[in-house]
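Undergrad: Sequence and predicted structure below; questions after.
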Amino acid sequence: MKLYEFAPTRSIRVRWTLQELGVNFEAIPVNLMAGEHRRPEFLEINPAGKVPALVDGDLVLTESVAIVLYLAEKYPDKGLLPRDLRGRAEANRWLLFTTTELEQPLWRIARHTALYPEDKRLPGEVALAREDFKAMAEVLEKHMHERQFVVGDSVTVADFVAAYTLDWANEIHLLDGFPRLLAYMKRMYDRPHAAPRIAQAFVGLKAKA
């Protein structure tokens, strides 16, 4: 398998899953800052020009959540997805909650503070997105009461997706007042096969520059 990645991005979710599974893969860096995601050879892999992308034989798969679900299903003996219908439904529920209710406000903040040209940034949108994130983070904070994992009694890909998203939020100081989420995130990243945190990934990029 080949993983096309850019270290600080949602590529982390896929790398984390691969490392937890203990399977061999080839990591192929795609430097977004150098515009490598817009090169024709990469656009053949993902016409959207985004990472991560996974190539497994003749399968080319994009979208980080789709990739981690594929990997968990490919190696069912590793237990990264519940095997019962109800457990899988709960895993899907929290994967979707994370990517819609938590991640989308973070994207809005990123767009209006860094990604959009300055003349298109809306400070009011940033304030609203912060409120939206905190309201949904409170939902997950309550859910994590007396829980070690998002779903069930063992780690699943829902945890890798959630932990990365919470790390992103923590980078912009949105987890103040959410002690369970902070403790949960730290617990996940303390796992022996965890991927680097976002800040570590950026440090690694600077070291290679």
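TA: Here it is on my side, so go on.

Undergrad: When you work out contacts or count neighbours from here on, use the C-alpha atoms and nothing else.
TA: Noted.

Undergrad: Check whether the residue of the chain most remote from its centre sits in a helix, strand or coil.
TA: Distance from the C-alpha centroid of the chain peaks at Asp119, with 29.0 Å (CA atoms, centre = their mean). With DSSP: H, G, I helix; E, B strand; the rest coil as the basis, the three-state label of Asp119 is helix.

Undergrad: Got another one to weigh against that:
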Amino acid sequence: MMKLYGTPPTRAIRAMWLINELDLDREIVTVDMGIGEHAGAELRALNPAGKLPFLVDGEDVISESCAIQLYLAENYSDGELMPRDLSERGQIYRWMFFLATEIEQPLWRIALHTAMYQEEDRLAAELPLATRDCKAMLAVLENHMKDRRFVVGDKLTVADFNAAYTLDWAREAGMLGEFPTLTAYVEQMYARPKAPVTIEEGFA
């Protein structure tokens, strides 16, 4: 049975969603980041970066939540969530990397400088800059999603689960108010019967 190390409201939600949708047998291994369990020797032996989430599937150990999503879609969706058409796959890669580098990264900067770093390391000036950068890229995705139901093509793919979690993070940060298309898209995705908890629910 595969094991996923990590718990909501972290990026583990991305992997959990794919696991739910694909009805895979799995064990969720709860790791208490508050007391530093993720950085202990046992877990570092599996993921030397000391980060969550990571997936253990037989002899394979996959870290990075986007990589886990791609791995699950490639191996277990029988082409449903990861099309075999190279053009469509290219668009999936495009938007997943866009979400990770252009939208998630400024959100992560905000998290670092409001909660993750020690008080003396937090830079207040980072917050308006990160907000500006994130909203500029949300506008790009808002325009892409107008009159679309899915991120790529005309059916659900792994890119949608990646987008939904990332945009829920933007919603949690109060940034989706001026993006009605993205707001409706997130609500549509989290209305799916096998959707995981939202970030807000994970914190609760």
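TA: Done, it's in. Computed from a predicted model, the values in this text were never measured in an experiment.

Undergrad: Would you mind measuring from the residue farthest from the centre of the first structure to Pro8 of the first structure?
TA: 26 Å (CA to CA, to the nearest Å).

Undergrad: now swap in Arg38 of the first structure and tell me
TA: Arg38 of the first structure is 18 Å from Pro8 of the first structure, where distance means CA to CA.

Undergrad: Tell me how many other residues surround Asp160 of the second structure.
TA: A count of nearby residues for Asp160 of the second structure, using other CA atoms under 10 Å, gives 22.

Undergrad: Sort out which residues of stretch 74-91 of the second structure are buried, please.
TA: Of all the residues in stretch 74-91 of the second structure, those buried under the rule 16 or more other CA atoms under 10 Å are 74, 76-77, 81-83, 89.

Undergrad: what about the longest helix in the second structure?
TA: In the second structure, with assignment by DSSP state H, the single longest helix is helix 126-145.

Undergrad: after superposition, how close is the helix or strand following that helix to the first structure?
TA: Reading on from helix 126-145 of the second structure to the C-terminus, the next helix or strand found by DSSP states H and E is helix 158-172. Here helix 158-172 of the second structure, set against the first structure after superposition, deviates by a mean of 0.9 Å using mean CA distance after the TM-score superposition for the first structure.

Undergrad: and the angle from helix 158-172 of the second structure to helix 126-145?
TA: Calculated by axes from the mean of the first three to the mean of the last three CA atoms, to 10 degrees, helix 158-172 of the second structure forms an angle of 140 degrees with helix 126-145.

Undergrad: counting contacts, what elements does helix 158-172 of the second structure pack onto?
TA: Judged by 3 or more CA pairs under 8 Å, 6 or more residues apart in numbering; DSSP states H and E, helix 158-172 of the second structure is in contact with helix 12-21, helix 65-76, helix 86-98, helix 180-190, helix 199-203.

Undergrad: for those, which one ends up most surrounded?
TA: Among these, helix 12-21 has the highest mean neighbour count (mean count of other CA atoms under 10 Å), at a mean of 22.

Undergrad: other SSEs contacting that one?
TA: Other helices and strands packing on helix 12-21 of the second structure, by 3+ CA pairs under 8 Å, 6+ apart, are strand 2-5, helix 65-76, helix 158-172.

Undergrad: Give the aligned range of the last one in the first structure.
TA: Mapping helix 158-172 of the second structure onto the first structure (TM-score structural alignment) gives residues 157-171.

Undergrad: Around the residue lying closest to Glu102 of the second structure once chain neighbours are set aside, count how many other residues there are.
TA: In this structure, Glu102 of the second structure finds its nearest non-sequential neighbour in Met137, 6.3 Å apart by CA to CA, 6 or more residues apart in numbering. For Met137 of the second structure, the neighbour count with other CA under 10 Å is 17.

Undergrad: Verify the contact between Met137 of the second structure and Thr101 for me.
TA: No - if you go by CA atoms under 8 Å, Met137 of the second structure and Thr101 don't touch, sitting 10.0 Å apart.

Undergrad: Quick check: neighbours shared by these two?
TA: Here Met137 of the second structure and Thr101 share no contacting residue, scored by CA atoms under 8 Å, 6 or more residues apart in numbering.

Undergrad: From Asp78 of the second structure, how far off is the residue nearest to Glu102 of the second structure?
TA: With CA to CA as the criterion, Met137 of the second structure and Asp78 of the second structure are 32 Å apart.

Undergrad: Ok, Val197 of the second structure next?
TA: From Val197 of the second structure over to Asp78 of the second structure the distance is 25 Å, taken as CA to CA.

Undergrad: swap in Leu141 of the second structure?
TA: Going from Leu141 of the second structure to Asp78 of the second structure by CA to CA gives 28 Å.

Undergrad: likewise Thr131 of the second structure?
TA: Note on Thr131 of the second structure: its distance to Asp78 of the second structure, by CA to CA, is 38 Å.

Undergrad: what's the answer for Trp108 of the second structure, then?
TA: 33 Å.
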